[in-house]
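Engineer: For reference, the sequence and a predicted model appear below.
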Amino acid sequence: MARKNSQQRFEVVHSDCAGIDIGSREHWVGVNPAQHAHPVQRFETFTDDLGRLADWLASLEIKVVAMEATGVYWIPLFELLDARGFDVYLVNSRATRQITGRKSDVLDCQWIWQLMTHGLLRGAFRPADAICSLRSLVRQRANRIRDQAQTLNRMQKALSQMNIQLANVISDISGVTGMKILRAIIAGERCPEKLASMRDGRIKAGQDTIARSLHGNWRLEHLHALTQEVALYDFLEQQIAGCDKAIGQALELLPALEAAPQPATKVLRSSHRSTAEQAMLHQALYRVLGVDLTAIPTIGVDTALVLASEIGPDLSRFPSSQHFCSWLGLAPPTRISGGRQLGGGGPKIINRAAQALKQAASNARNEKGFIGASHRARLSRMDTSCAIKATAHQLARMIYAMLTKGQAYVEQGIEAYESRSQERQFRALLRKARKMGMDLVKAA
């Protein structure tokens, strides 16, 4: 009796696809050898070459294109192919690792084409083009804020080298009092009493204490460094204001999901925006997202802006909240071998939306609602970093439900958490009692 051929072949999912190996100077494109006599073509990265690449793929009636996410070199080609109507898959390089000893640009594009043909590659999440534009502006603003923080550190270094202990008596040298004193020092004022008289009424330290902290050596090189750092700080402040203006314009171009803006539910403050600017940004975010994310405790306008720019209002790409949390890198890792859970964490994921949620979760310690009570309970039984990640996971599930269902956040209160906690404790005691052949009865 003849043996049956048990060999299984991979099913062809995308018969009209192409694989592209991305490079800084050239791109290698691989297609089905049955479609072209020379299935591998090389194109340089100039704009006209990218146009010829798209024309070549269109002549072969290619519909699906897969490419690796290599630095930022994929962005121009991705945007061009996406605008030309191709279904572009941006894949992680971990999913396209070559066999050992078979590594070249030609083999890479052919390998990507082969994997994509059988549907073995998944595209990365990339929001709509308008959201990507907003995302770039928000990230640029974050870079300027980080640069400004470094400038403050260098200002503090110059003051310490002159033995000016101003930072030890006021909490923030970039505040009203600190900047007044620094600008007066740059202008040539050296009298500690006159400098201390610029103290704002909200400063807790007395004028005499501030005057004592302003006795220094006033060396020329440190004064020069301080002058340049203050000028750089002012320049970066203008850059941040320009980013805020561009972000506002980008939000106005996005389609509105809600006609009437919802009023703010809590006091909204920012070190770089006025109250009126915060309110306008809050209303714009509500108009674009259709829900008020700032209604969730610990989430402010800046966090909501990061979330809006990183994920956008449309989460249809994620079938469930579990998929969404996994993309954020907040879900527990799945590492099972031999039927047992393996130790260690999953792959390191750098996600700006997840970082914003973790920052919001770290502020939940003093929150007096349901989220705050949940976070404090986690802190009592696990490590701080694990508790912050778990609370960020909780916030992510809430955000997914709000954006997909269009429902507003409803505060359950600390009483709801205590009620759930008592129910869990009762069920645990009931299980223990039944194991011992006993039963529990609630007191009347």
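Structural biologist: Nice, thanks for sending it over.

Engineer: Could you use CA atoms for every contact and neighbour count after this?
Structural biologist: OK.

Engineer: can you list the residues that contact the host helix or strand of I210?
Structural biologist: Secondary structure assignment for I210, by DSSP states H and E: helix 207-213. Applying Cα atoms under 8 Å, 6 or more residues apart in numbering, the contact partners of helix 207-213 are 164-166, 168-169, 192-193, 195-197, 199.

Engineer: Just the buried ones from these?
Structural biologist: Burial by neighbour count, 16 or more other Cα atoms under 10 Å: within the contacts of helix 207-213 this picks out 164-166, 169, 192, 195-196, 199.

Engineer: ok, and the closest non-adjacent residue to S374?
Structural biologist: Once flanking residues are discounted, S374 sits nearest to Y417: 7.2 Å by Cα to Cα, 6 or more residues apart in numbering.

Engineer: Does that neighbour touch H375 like I think?
Structural biologist: No - between Y417 and H375 there is no contact under Cα atoms under 8 Å: 10.9 Å.

Engineer: the more surrounded of these two?
Structural biologist: Neighbours were counted for Y417 and for H375 using other Cα atoms under 10 Å; H375 has more, 24 against 17.

Engineer: mind listing the helices for the stretch 1-150 of the chain?
Structural biologist: 47-59, 74-83, 105-117, 129-161 (DSSP state H, counting those that start in this stretch).

Engineer: hey, which of those is tucked in deepest?
Structural biologist: helix 105-117 (a mean of 23; mean count of other Cα atoms under 10 Å).

Engineer: helices or strands up against that helix?
Structural biologist: With contacts taken as 3 or more Cα pairs under 8 Å, 6 or more residues apart in numbering; DSSP states H and E, helix 105-117 sits against strand 17-21, strand 26-30, strand 40-44, strand 64-68.

Engineer: With distance to L50 and mean neighbour count as extra columns, can I get those strands in CSV?
Structural biologist: Formatted as CSV, those follow (distance: least, Cα to Cα, whole Å; neighbours: other Cα atoms under 10 Å):
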stretch, distance to L50, mean neighbour count
strand 17-21, 12, 26
strand 26-30, 9, 24
strand 40-44, 7, 17
strand 64-68, 14, 25
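
Engineer: Would you reformat these as CSV and include distance to N351?
Structural biologist: Below are those laid out as CSV (distance: least, Cα to Cα, whole Å):
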stretch, distance to N351
strand 17-21, 24
strand 26-30, 27
strand 40-44, 31
strand 64-68, 18
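
Engineer: One more to weigh against that first structure:
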Amino acid sequence: MPRGRKLNDYVAGFSVDKYKQNQRITRISERTLVIGADIAKKIHVARAVDFRGLELGKECTFYNDQEGLMKLALWMKELQQANAKTEIVFGVEPTGHYWFPLAAFLEGQGIKVVVVNPHHVNKTKELEDNSPTKSDYKDAKVIADLIRNGKYSEPSLPTKEYADLRILMNFREKVSINLKQVKARIGNWFDRFFPEYSSVFKEWDGKTSLMTMRRFPTPEEVVSTGARGILTHWKTEVKRGVGIKRAEQLYAAATSSIGLTEGTMAARLELSALLEQFDLFIKQLESTMQKVMEILEKIPGAAHMLSIPGVGEVTVAGFLAEVGDLNKYDHGQQIIRLAGLNLKENSSGKRKGKTGITKRGRSRLRALLFRCMMPMVAKNEVFKALHKHYTTRSQNPLKKKQSIIALCGKLIRILYTLGTKQKEYDAIDVLGPVRQAQLQRSAA
């Protein structure tokens, strides 16, 4: 069992969880029709139970189209009338993206949609028939039973500008991955056909280098063009920063190149195609971020969140894309739980287990905060001082990674405060006079 302050945090967290669990259970009454649905790409299966777990009617198998959704709505309405139910709670297992249109349809019908943890479904499926067998029909009943026992959560589907922001940031992440892959392929191309190129251009994606790659990428073409010809081509677009010395370096590197000389025609075609992809992904990133910035200007509090030194547009946009409207939360601790950064401990009696984070939340949000915090502990004076304090304090010092995780939680609370209260970042407000004096004494 945790001791001291940790015990108080543990009890407080347990009390909050207990209160929310009681709320969920209380919501499922004898007037509630509980429906669990196993979601697939084309065909869904739904089953209905009452608050005691008695199955009502037959299952409903419906397609993921308008006709299928209308069939589901009619099936639920008939069950509701036949069993004198006044409320419907519809639950799914969010293991993919196929449930999004269904959830939007049901919310449009005024039906409450909840989700159950896929981990819980997997662990409790044997309680249904004492068998590890898995099927869509069985999973639908397992999901319904979890809901009636209060083992569910209410999803926060983004709307309006937050929906646009989530789609744009997800698309940006995919484009960034594609861009990295193309850069790696271009590096692979140079390793095969012009290994010495990096000795002339440290970064191949500069303007002068891209001009060279498009006009004379192979050593043979560089040698045939000559240093003067190369410089003449450069000067058509680049007026400053390059001269004959750089052109002579490129010519010398091409003269002594050990690159492959067979298949150069196909190699040039390959590089041309890779450069087209590179240009496309760069353009997509720029246009995406332009739209993101337009949306951020419309969201109250976003500009105040950007006032934190070391926090940029990508961090704020990614944070809001994952979290949504901050006004839906009562406290920053709720967002910490959403990110899976809340602490867990496995202790019993005198045995004290290892403390870590639950990781039961949005992995993208955790990764975003971690990537943001790495440079902040080096450049942001407040977080730099806190990181030093956490890792060097006399009692219970943290490891560097543990300190960064703790500071990610602090950053969440700061972003929440600035976003909801719409106030500028102030280091004194963040630390408080007492903590600021402690850090100053430890630094001295």
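Structural biologist: Looks like it came in fine. This is a predicted model, so every value here is computed, not measured.

Engineer: What sits closest to the residue positioned nearest the centre of structure 2 if chain neighbours are left out?
Structural biologist: Ranked by distance to the mean C-alpha position of structure 2 (Cα atoms, centre = their mean), the top residue is R364 at 2.0 Å. Counting by Cα to Cα, 6+ apart, R364 of structure 2 lies nearest to E322, which is 7.7 Å off, once chain neighbours are set aside.

Engineer: per the alignment, that neighbour corresponds to what in structure 1?
Structural biologist: Using TM-score structural alignment, the equivalent of E322 of structure 2 in structure 1 is E310.

Engineer: How about residues contacting the helix or strand where T315 of structure 2 lies?
Structural biologist: For T315 of structure 2, the enclosing helix or strand under DSSP H and E is helix 313-323. With Cα under 8 Å, 6+ apart as the test, helix 313-323 of structure 2 has contacts from 162-163, 165-166, 169, 292-293, 296, 302, 305-306, 326, 335, 338, 362, 364-365, 368-369, 372.

Engineer: Tell me which of these fall in helices.
Structural biologist: 162-163, 165-166, 169, 292-293, 296, 302, 305, 335, 338, 364-365, 368-369, 372 (DSSP state H).

Engineer: wait, isn't G57 of structure 2 in contact with E78?
Structural biologist: No - between G57 of structure 2 and E78 there is no contact under Cα under 8 Å: 9.6 Å.

Engineer: which residue packs closest to the aligned residue in structure 2 for E26 of structure 1, ignoring adjacent ones?
Structural biologist: Using TM-score structural alignment, the equivalent of E26 of structure 1 in structure 2 is I43. Nearest residue to I43 of structure 2 in three dimensions, chain neighbours excluded: Y63, at 4.5 Å (Cα to Cα, 6+ apart).

Engineer: and the one you found, what does it touch?
Structural biologist: Counted by Cα under 8 Å, 6+ apart, Y63 of structure 2 has contacts 42-44, 69.

Engineer: tell me which of those residues are still there in structure 1?
Structural biologist: Contacts conserved in structure 1 for these, using both residues aligned by TM-score structural alignment, their matches' Cα atoms under 8 Å: 42-44, 69.

Engineer: I'd like those laid out as JSON lines, including distance to E87 of structure 2.
Structural biologist: Formatted as JSON lines, the kept ones among the contacts of Y63 of structure 2 follow (distance: Cα to Cα, whole Å):
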{"residue": "K42", "distance to E87 of structure 2": "27"}
{"residue": "I43", "distance to E87 of structure 2": "25"}
{"residue": "H44", "distance to E87 of structure 2": "22"}
{"residue": "L69", "distance to E87 of structure 2": "18"}
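
Engineer: closest to L7 of structure 2 among these?
Structural biologist: Of all the kept ones among the contacts of Y63 of structure 2, L7 of structure 2 sits closest to H44, with 44.9 Å by Cα to Cα.

Engineer: So that closest one sits against E59, correct?
Structural biologist: No - using Cα under 8 Å as the test, H44 of structure 2 is too far from E59 to be in contact (10.4 Å).

Engineer: any idea how far A392 of structure 1 is from N363 of structure 1?
Structural biologist: 11 Å (Cα to Cα, to the nearest Å).

Engineer: The two: which has the busier surroundings?
Structural biologist: Comparing N363 of structure 1 with A392 by neighbour count (other Cα under 10 Å), the higher total belongs to A392, at 27 against 15.

Engineer: Can you tell me the residue that sits opposite that one in structure 2?
Structural biologist: Mapped onto structure 2 by TM-score structural alignment, A392 of structure 1 lines up with C408.

Engineer: what residues are up against whatever residue of structure 2 lines up with R154 of structure 1?
Structural biologist: Residue correspondence to structure 2 (TM-score structural alignment): R154 of structure 1 is matched to R185. R185 of structure 2 makes contacts with L274, as judged by Cα under 8 Å, 6+ apart.

Engineer: try 10 Å
Structural biologist: 179, 191, 270-271, 274 (Cα atoms under 10 Å, 6 or more residues apart in numbering).
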